[in-house]
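K.L.:
No sequence on hand, only this structure:
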């Protein structure tokens, strides 16, 4: 039996003789199904096609784990390292022995989590490799396409490790979340945002989306909810769901000002 991987979003589905007819993630309006129809692959097929893990230090205490060539949505995971244990955030759909070995050498995992269901990817494979908790917001747990007993739900905020806190922001999904890492950016603080807070290509602004591929905006109430959720935290830098772009400095100010500019456009006041 095979773990099926959606070729478009790279979410994993349970071991069955044949893949499901549809991927529920891609069939939702926030994602997309290819014009030619639903397609499936497996980790073995991806490895045979030449995909392998791409592991890089992003900054001291933070390691990125992606895939080359890119798989599906193309997000890369972020491993937050602390003396009390490690958190893996936004696991990509691709995982191989090289990545597992590297994380084991860096101290293993206490927990795995993600910003939203599009990025649940190989979350169960990582959990099983390290007997780690899967931390999912109560509001979005029904989107997990490969249920597992390691799942622990949360809402609001959850301190996973000292100085490493999950923050539910809502918006893109009701449970859309970020990680606040207090020790990042030389102690100035970092947000790991997936696409809950979307860093733009110029690395000088952020934006908000209900659906990125389908170009659907987020309502004003949800934008204000995201900004309010992160207001209590100090942070200077934001890493989104991909290697680049990165908002490298002065991120608190940029989030506030970008949100107000976004709302001006929604209201037709720009």
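P.N.:
That came in fine, so what should we check first? Owing to the predicted nature of the structure, the values given are computational and were not obtained by experimental measurement. Numbering: from 1, shown residues only.
K.L.:
okay, CA-based contacts and neighbour counts for the rest of this
P.N.:
OK.
K.L.:
Need the residues that contact stretch 93-112.
P.N.:
5, 9-12, 43, 46, 52-53, 55, 65-67, 71-72, 81, 85-89, 91, 119-123, 125-127, 129-135, 160 (C-alpha atoms under 8 Å, 6 or more residues apart in numbering).
K.L.:
If any of those are buried, give me the ChimeraX selection for them.
P.N.:
To isolate the buried members of the contacts of stretch 93-112 in ChimeraX, using 16 or more other C-alpha atoms under 10 Å:
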select :5,9,10,11,12,43,46,52,53,55,65,66,67,71,72,81,85,86,87,88,89,91,119,120,121,122,123,125,126,127,130,132,133,134,135,160
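K.L.:
take a look at this one as well, against the first:
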């Protein structure tokens, strides 16, 4: 009898993106905003990661915010955030790995009502997560072509904002990727969740903007200016970046505004340290 088993969706080892079918290359890694390591294109699957001994990592990252990651670190070290809001749980960004223990842990916290993704580097295994929790995944229409595993759970939105609940709004600032998104949570003093669309620096008094972080390609000044103006219309005390414990803990609006001003100042022609 012929083997009719459906092959497991492949996962790129370099960036963590899961695809619907086997393919020779990973478009995310071929793009100049990402890269392939010296070993070239390599693939695995979720079962392969489980066999290698990966597991979930959970750490509180702020009030009502739980970080979810993978240990040992895999791909670009993606870290998701579970927001426990008054209208249900929202998973911000995603990770390439998922297992039964992680599903049980999240279910004990109330499951997931919405999944929202900042940009293609965090698509990872978002469809696996959507199926596990019966939750829609919100992706901006402008980045539709980057979705490697199309699925009815993926819902595309357009325009500058999408209101998910009374407290949670997605915003398209148009930096890093055309369909990039950040999430604003209006509860309390307000918080902005940015992935590395707006990157929280190791010195968390600052954020920055890049077209490509690994390849050190700066973002266009006009795009940074427009993004800063757009985000200034929302109130937030905290900014949650893409990596573990990269959090601006106070005066978020002020931090973003002066960081954008600094970026634009140094991007001006002839403006280099020690001159002008």
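P.N.:
Yes, it's here. These numbers were taken from a predicted model, which means no experiment stands behind them.
K.L.:
Helices - which of the contacts of stretch 93-112 of the first structure land there?
P.N.:
When DSSP state H is applied, the contacts of stretch 93-112 of the first structure are split such that 43, 46, 123, 125-127, 129-130 fall in helices.
K.L.:
Of all pairs in these, which one spans the longest distance?
P.N.:
By the measure C-alpha to C-alpha, 46 and 130 form the most distant pair in those, at 22.3 Å.
K.L.:
now the alignment partner in the second structure of residue 145 of the first structure: how far from residue 220 of the second structure?
P.N.:
Under the alignment by TM-score structural alignment, residue 145 of the first structure pairs with residue 148 in the second structure. Residue 148 of the second structure sits 27 Å away from residue 220 of the second structure, going by C-alpha to C-alpha, to the nearest Å.
K.L.:
So for these two, which sits in the more crowded spot?
P.N.:
Ranked by neighbour count (other C-alpha atoms under 10 Å), residue 148 of the second structure and residue 220 place residue 148 first, with 20 against 15.
K.L.:
May I ask you to confirm that that one is in contact with residue 20?
P.N.:
Yes: in this structure residue 148 of the second structure lies within contact range of residue 20 using C-alpha atoms under 8 Å: 6.3 Å.
K.L.:
ranges for the strands of the stretch 51-200 of the first structure?
P.N.:
Per DSSP state E, counting those that start in this stretch, the stretch 51-200 of the first structure carries strands over the ranges 52-59, 62-68, 77-82, 85-89, 111-113, 133-137, 151-154, 157-161, 164-168, 177-181, 190-194, 198-199.
K.L.:
So for residue 260 of the first structure, which of the ones you listed sits nearest?
P.N.:
Judging the strands of the stretch 51-200 of the first structure by C-alpha to C-alpha, what sits closest to residue 260 of the first structure is strand 198-199, at 14.7 Å.
K.L.:
Tell me the mean distance between the closest one and the second structure once they are aligned.
P.N.:
For strand 198-199 of the first structure, the mean deviation from the second structure after alignment is 0.7 Å (mean C-alpha distance after the TM-score superposition for the first structure).
K.L.:
one step back: what residues are up against the match of residue 145 of the first structure?
P.N.:
Counting by C-alpha under 8 Å, 6+ apart, residue 148 of the second structure touches 17-20.
K.L.:
Select, from the residues you listed, the two members most distant in space.
P.N.:
Taking C-alpha to C-alpha, no two of those sit farther apart than 17 and 20, at 10.1 Å.
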